[in-house]
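Q: turn this into a model:
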Amino acid sequence: MNAIIETNSLRRSFRVRQAGGGLRRYLKPRYNELVALHGLDLRIQKGERVAFVGPNGAGKSTTIKILCGVLYPSSGQASVCGLTPWASRRALAYKIGVVFGQRSQLWYHLPAQASFDLLAKVYELDRGVYRKRVAELSERFQIGEFATRPVRQLSLGQRMRCEIVASLLHQPEVIFLDEPTIGLDVTAKAIIRDLVRELSEELGTTVLLTSHDTGD
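A: Below you'll find the model as predicted:
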């Protein structure tokens, strides 16, 4: 069976300028190499739920960004839904959903529902299909009572549920969740975990979740 997500010897390093040195550091800066990923081999089958757990700085977010096509690797190969992420970023966007726990895809001063409407246009969704989809997701994630309030007024747990709904509007084959429970209390974390598990089991969506919490 072909994997829906696969990496081979994936490596990513960054050049970090050395501190200090006075005027010389501006004229002849020196750099250190920071290795974020060192030969990552990963193979995930369709419908699987995989948690990528590790401390801050372990390369979790870097991996997600490469698999989404946001970053290029320094070397190695990756495939998501049969596409090379950084070479086919636009085509891949229609096949994946992404949630970054510390960054929002929702417009801060608008209701989440308004963001959903805008994203439906971005993904060129049929109006009837979109209305049915957003109604189903709103019920599943229980966001109906606050989806019409400005995002800035929502709790972190409420916002995260709206973020996940936004990432699922176009029925992606894969959803990447980068630290989706960061900053949430125990109850909110449990709600998010349960919803993600149900999503994968019932719809067959492939899930790759990163976290520093082994409970996730």
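Q: alpha carbons only for contacts and neighbour counts from here, please
A: Will do.
Q: what helices and strands are in contact with the host helix or strand of residue 65?
A: If you go by DSSP states H and E, residue 65 is part of helix 60-68. Helices and strands touching helix 60-68, as assessed by 3 or more CA pairs under 8 Å, 6 or more residues apart in numbering; DSSP states H and E, comprise strand 31-44, strand 75-80, helix 89-93, strand 174-178, strand 206-211.
Q: how about these in JSON lines, adding mean neighbour count?
A: Converted to JSON lines, these look like this (neighbours: other CA atoms under 10 Å):
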{"stretch": "strand 31-44", "mean neighbour count": "15"}
{"stretch": "strand 75-80", "mean neighbour count": "18"}
{"stretch": "helix 89-93", "mean neighbour count": "15"}
{"stretch": "strand 174-178", "mean neighbour count": "24"}
{"stretch": "strand 206-211", "mean neighbour count": "23"}
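Q: one more, please, to line up against the first structure:
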Amino acid sequence: MPIIEVAGLEKTFKTREREAGLAGSLHSFVAPRYRERKAVKHISFSLEPGEVLAFIGPNGAGKSTTIKMLTGILYPSGGKATVLGLTPWQQRRQLAFHIASIYGQKSQLWYHLPPQDTFDLLARIYELDMNEYRKRRDFLVEVFDIADYVRTPARKLSLGERTRCELAAALLHKPSVIFLDEPTIGLDVIAKQRIRDLIGQLNAEEGVTIFLTS
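A: You can find the predicted model right below:
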């Protein structure tokens, strides 16, 4: 049974058009006009447990919008989707305990705190058993080789170091699916390859399903 199943998924954004000048602004206020823009156009696919999907396309192709629908952040304009048998935008809370997501432009690490403090907070949010959490945390610290800076405030870390810590944070609760929205954006070639290797390793060793955009 597919772990992710998408059929005819669409997302249309409605934007308000503004006219130039004072008279135009007044007219737009009294009788607003809207323009529709399709960000995602009728896509269908399925993903089996343990598979890795690279979702590739140019800027504006709807990659991030698709991930936001599959994680329940956005409601679609049409179509259907299930992740782990759940409808993301209707059952977002239940789904959150079984998936993880990383956005290249947005950090889940507390900027002024060490990553380990963020890990401790996430353990409580996900209601993890503390003994199991500590074992999992120590395992991920070793796998991602972040022991030297896991107690350093996130604001003092390089982008590559923060990305490794982001991945470790996302995997604390042992998600079945991880969504990665351009996780290597802004990294140099060596750091990008290291992150790709780590992603491949966690897929091979833990069987986590990976949805990656680039």
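Q: now distance to residue 142 of the first structure too, for the helices and strands packed on helix 60-68 of the first structure, in CSV please.
A: As requested, these are arranged in CSV below (distance: least, CA to CA, whole Å):
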stretch, distance to residue 142 of the first structure
strand 31-44, 29
strand 75-80, 30
helix 89-93, 26
strand 174-178, 19
strand 206-211, 20
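Q: if we can go back for a sec, which residues in the second structure does the helix holding residue 65 of the first structure align to?
A: On the basis of TM-score structural alignment, helix 60-68 of the first structure is assigned to residues 63-71 in the second structure.
Q: okay, the angle between the helix holding residue 65 of the first structure and strand 75-80?
A: With axes from the mean of the first three to the mean of the last three CA atoms, to 10 degrees as the criterion, the two stretches helix 60-68 of the first structure and strand 75-80 enclose an angle of 70 degrees.
Q: average distance between helix 60-68 of the first structure and the second structure?
A: With both structures laid over each other, helix 60-68 of the first structure and its partner residues in the second structure are 0.4 Å apart on average (mean CA distance after the TM-score superposition for the first structure).
Q: how about that helix: buried residues?
A: Neighbour-count burial for helix 60-68 of the first structure, counted by 16 or more other CA atoms under 10 Å, picks out 60, 61, 62, 63, 64, 65, 66, 67, 68.
Q: so how far is residue 76 of the first structure from the third one?
A: Counting by CA to CA, to the nearest Å, the gap from residue 62 of the first structure to residue 76 of the first structure is 14 Å.
Q: counterpart of residue 108 of the second structure in the first structure?
A: Using TM-score structural alignment, the partner of residue 108 of the second structure in the first structure is residue 105.
Q: wait, residue 43 of the second structure
A: That one, residue 43 of the second structure, aligns with residue 40 by TM-score structural alignment.
Q: and what about the equivalent of residue 121 of the first structure over in the second structure, helix, strand or coil?
A: Residue 121 of the first structure maps onto residue 124 in the second structure when the alignment is built from TM-score structural alignment. Going by DSSP: H, G, I helix; E, B strand; the rest coil, the secondary structure assigned to residue 124 of the second structure is helix.
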